[in-house]
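Asks: this one's structure only:
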């Protein structure tokens, strides 16, 4: 068996249970790792012994059932621990860790199983990891880098030093000092290479935002219409869905659910394998939409500090939401320790610490359970409007958890600490600051929803009809509606999809569906306005010609 990717080795004598677990692993690792199953310790030894490569280079995780046909699971793990120091080891059991086991003990029936696998992967220490990191671990930049490595499942080794944060990509020996996410995406080859110069090519479609709506629209625009497409993203691909704590369970084609962080990687793979004419510019921030020549548009962007123009026949606004900020009585916020998203990898940093969650919706409830299961000593759940917006089953689970202390109808009045957060001041909603109580916490996670990322549209000469809060009105929400295509805004040829659109219910599957449906409207719009497609021999023109011939028949 040639080894091209890291391997999870599952040692389990029950073929049915092994097949079920393998399915769980396949969903969790998203194709980034190979999964091998063997029925006994001896079979596992044979598989390992046949490889010419150093075992620590490729064997990432070994999971073993308690009672194997030929030995005890713990005894076999002890044997592996002695021989392969870099491999992460785990015993599959529902019993509690005792400290005497040579490996982690994880329960396949736990709702936290995926997070346990994350931790195992982070504990894998191959001799040659994908990246080598040097720099201090206790900084904002280090937290940000840890999030990136977790979201993209990049194996790493970290030297805790006093110098500037530096990432070395081992495959290319490229060294990135004080890296941004954009530099890491490019340096690690995660994002497909550009097919065109984005600032000289005339695109058929420009998509602002790469969440589920934008990604699905990009793929459909390439497959169904042949549109030459540029996706502009100023943060990270995947949008808010990429930071989802729980698996997305209502997404077509994933019976066991799909991790939100998987969506951009799967989209990139689909675009590359189908050779679609789709470019991504992750370093660019859209700052205005302007009218261009011949009913086309010009997107003004800021890229690495410089201003540029992008030419577009059509525009899709899929720019999503920005996290809401707290309005504090004392507005100063420490440099480190206050976060506006919670990722599964954060639970390891908060083990045996007290943390605060601000918010009363599902995201706040899921984060509270995440940190409780990750063994935070206490989780303060501070909800100004109470827990009424939280789903009933989730709320019951939160209220029954002994580590979670809800503070309904309370709010954060102030954060304490200068560089590092040291505590929160909590008071009843409507009370004065002097009535607030002080609580020491290591971190605070503010999860109170978001506002549409549309303020930048004010700086262009294209007026897009929006609500007072900034959500974009389309088709049925416009007056008059006549002549509007589905998901078309008040401006012809400009469409909107996903959370930024008025009355969105903020579901991943709905956003993806809107992205696909918007492309169908774009196809009709392009057929009626072919002059917006600059290149006569483009795939889009050819497909439209074929469609018109079919329609005539």
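Replies: Noted; the coordinates are in hand. Keep in mind that what you see is a predicted model, and the values were worked out from it rather than measured.

Asks: Please make it C-alpha for all contacts and neighbour counts, starting now.
Replies: OK.

Asks: how about residue 234, what does it touch?
Replies: 209, 282, 283, 284, 285, 286 (CA atoms under 8 Å, 6 or more residues apart in numbering).

Asks: ok but it is inside a helix, no?
Replies: No. Residue 234: not assigned to a helix; according to DSSP: H, G, I helix; E, B strand; the rest coil it is coil.

Asks: another structure for you, compare them:
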């Protein structure tokens, strides 16, 4: 594979030589370091790379250059490289322009000159940017192959599981690819065997469950210890934050996740209002960083395990899995989050996974190249998805029940949506039916003041409501009528038959079962924001310490 390019741009020969030298000394083994002495010459270099299909991983440019500034050059660079990381080298006086460039040209980071010593000021930034680029461009994407049908619900689930767990794969579509049909024939597979997952070493997996798939890929699915200090059910922002803090403070910690780390936030294409990331970051990136951080401190992560019951066994709490396995812990944190509410209406249930999807991973947007996409919902998750789809789709139609976006969506997202020419917002509207023979072909819209009418549609993504995953808790853990978990003072005011059993008051995030805590979206009256979920996860560990000290 051709080495990816790092392009450095500066009109000052001394500065250009210095930045190129520093980058070459650390990254020259894996990247080509190419220089340009002006913005115009940099664009010529990028045009040549595009013509020769040479990947460009990073453009590091000075801001103050005659004829064309760094930001002006980067704004035109997107014509040649759609996915390179942008790094602006600037003086303190130009920081306002750099911050504006985050919105205007998708600047990833700006660095004040000078950057000495590079080991402290330059390399950590570039390591981060190149790490993100490498994650988006895995070199071994062809090792694992998935053969399936575009309109297969299980094929969609397998691809989503692999994507969200950062497992690179090659997708082969049975109705379009000759190679897909050849592989199915070689495996002697029938329609019920799809999707067929071909692993580099081992037998083909025929329509595997997530647990079977995780086991074949070497992902951890079984606990290593008989007893833990803390079992965290759910690997979203709240659960991952709790894992980091608990493990770093010496608690034997395990996280049980039924799908993939990140929860609903893990599917977000861009979280732009999370503290410390001015450019924003994807939910997948946030989850990946958090998992790595938790693992560094010794937390275990069990994947593809569905918790179906909670039991109290004296001082120990046990969680049981759907396959009859279980694990025990001295305390449990419920951070199982919420799932999107299902649309109701003729045809919608039958076409789930066949054109009707609930949530999406950021990478799915590229599958909608040149198509029309309908997005249902008016909260931040819907807005982020609409902006992501708009990068590829011919048109994105947002179907919003409310009277205005500002009622349910952050203003920065509203502004971005209104600035997109290919996003249309239909307020006071809903999807009431769907039609298709094997896959989605049309939906029925109901808009205030107009009779229901059908429109052609092959992509419908739904981001509405919040259904907490709490059925597994049983009657001992008090919940409200919608299933959200009561904690702290709300527990004491809850009606019988589950009164608080101890003389002390429940801790702030403690449920009606002592030693069982709840954090994040699953908790009653939580803020439904990533930052608040992370805060609650950290706070829960402090309360777990207090609980364990009393038992």
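Replies: Yes, it's here. As the structure is a computational prediction, the values presented were derived from the model and not from experiment.

Asks: got CSV for the contacts of residue 234 of structure 1, with secondary structure and distance to residue 163 of structure 1 too?
Replies: Converted to CSV, the contacts of residue 234 of structure 1 look like this (DSSP: H, G, I helix; E, B strand; the rest coil; distance: CA to CA, whole Å):
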residue, secondary structure, distance to residue 163 of structure 1
209, coil, 35
282, coil, 27
283, coil, 26
284, strand, 29
285, strand, 30
286, strand, 34
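
Asks: Could you work out the most separated pair of these?
Replies: 209 and 283 (11.9 Å; CA to CA).

Asks: one step back: ok, of the contacts of residue 234 of structure 1, which one's closest to residue 165 of structure 1?
Replies: Among the contacts of residue 234 of structure 1, and counting by CA to CA, the member closest to residue 165 of structure 1 is residue 283, at 20.0 Å.

Asks: I'd say the closest one and residue 185 touch.
Replies: No. If you go by CA atoms under 8 Å, residue 283 of structure 1 and residue 185 don't touch, sitting 10.0 Å apart.

Asks: Who has more neighbours out of those two?
Replies: residue 283 (20 against 17; other CA atoms under 10 Å).

Asks: contacting residues for that one?
Replies: 182, 232, 233, 234, 235, 303, 304.

Asks: quick one: the helices in the stretch 1-150 of structure 1?
Replies: 15-29, 41-49, 55-58, 73-83, 113-122, 140-151 (DSSP state H, counting those that start in this stretch).

Asks: shared neighbours, residue 209 and residue 283 of structure 1?
Replies: Going by CA under 8 Å, 6+ apart, residues that sit against residue 209 of structure 1 and also against residue 283 are 232, 233, 234.

Asks: Export the residues you listed to CSV and append columns for distance to residue 74 of structure 1.
Replies: Putting those into CSV (distance: CA to CA, whole Å) gives the following:
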residue, distance to residue 74 of structure 1
232, 50
233, 47
234, 48
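
Asks: so which of the residues you listed comes closest to residue 492 of structure 1?
Replies: Once CA to CA is applied, the member of those that ends up nearest residue 492 of structure 1 is residue 232, at 20.3 Å.

Asks: Tell me which residue of structure 2 lines up with the closest one.
Replies: Mapped onto structure 2 by TM-score structural alignment, residue 232 of structure 1 lines up with residue 256.

Asks: Residue 230 is in contact with its match, correct?
Replies: No. Under the criterion of CA under 8 Å, residue 256 of structure 2 makes no contact with residue 230, lying 10.9 Å away.

Asks: related to what we said a few turns ago, which of the contacts of residue 283 of structure 1 count as buried?
Replies: Listed as buried from the contacts of residue 283 of structure 1 are 182, 232, 233, 234; burial here means 16 or more other CA atoms under 10 Å.

Asks: and the helices of the stretch 1-150 of structure 1 as JSON lines, adding mean neighbour count and distance to residue 513 of structure 1?
Replies: What follows is these, written out as JSON lines (neighbours: other CA atoms under 10 Å; distance: least, CA to CA, whole Å):
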{"stretch": "helix 15-29", "mean neighbour count": "16", "distance to residue 513 of structure 1": "22"}
{"stretch": "helix 41-49", "mean neighbour count": "15", "distance to residue 513 of structure 1": "44"}
{"stretch": "helix 55-58", "mean neighbour count": "20", "distance to residue 513 of structure 1": "38"}
{"stretch": "helix 73-83", "mean neighbour count": "17", "distance to residue 513 of structure 1": "46"}
{"stretch": "helix 113-122", "mean neighbour count": "19", "distance to residue 513 of structure 1": "27"}
{"stretch": "helix 140-151", "mean neighbour count": "17", "distance to residue 513 of structure 1": "24"}
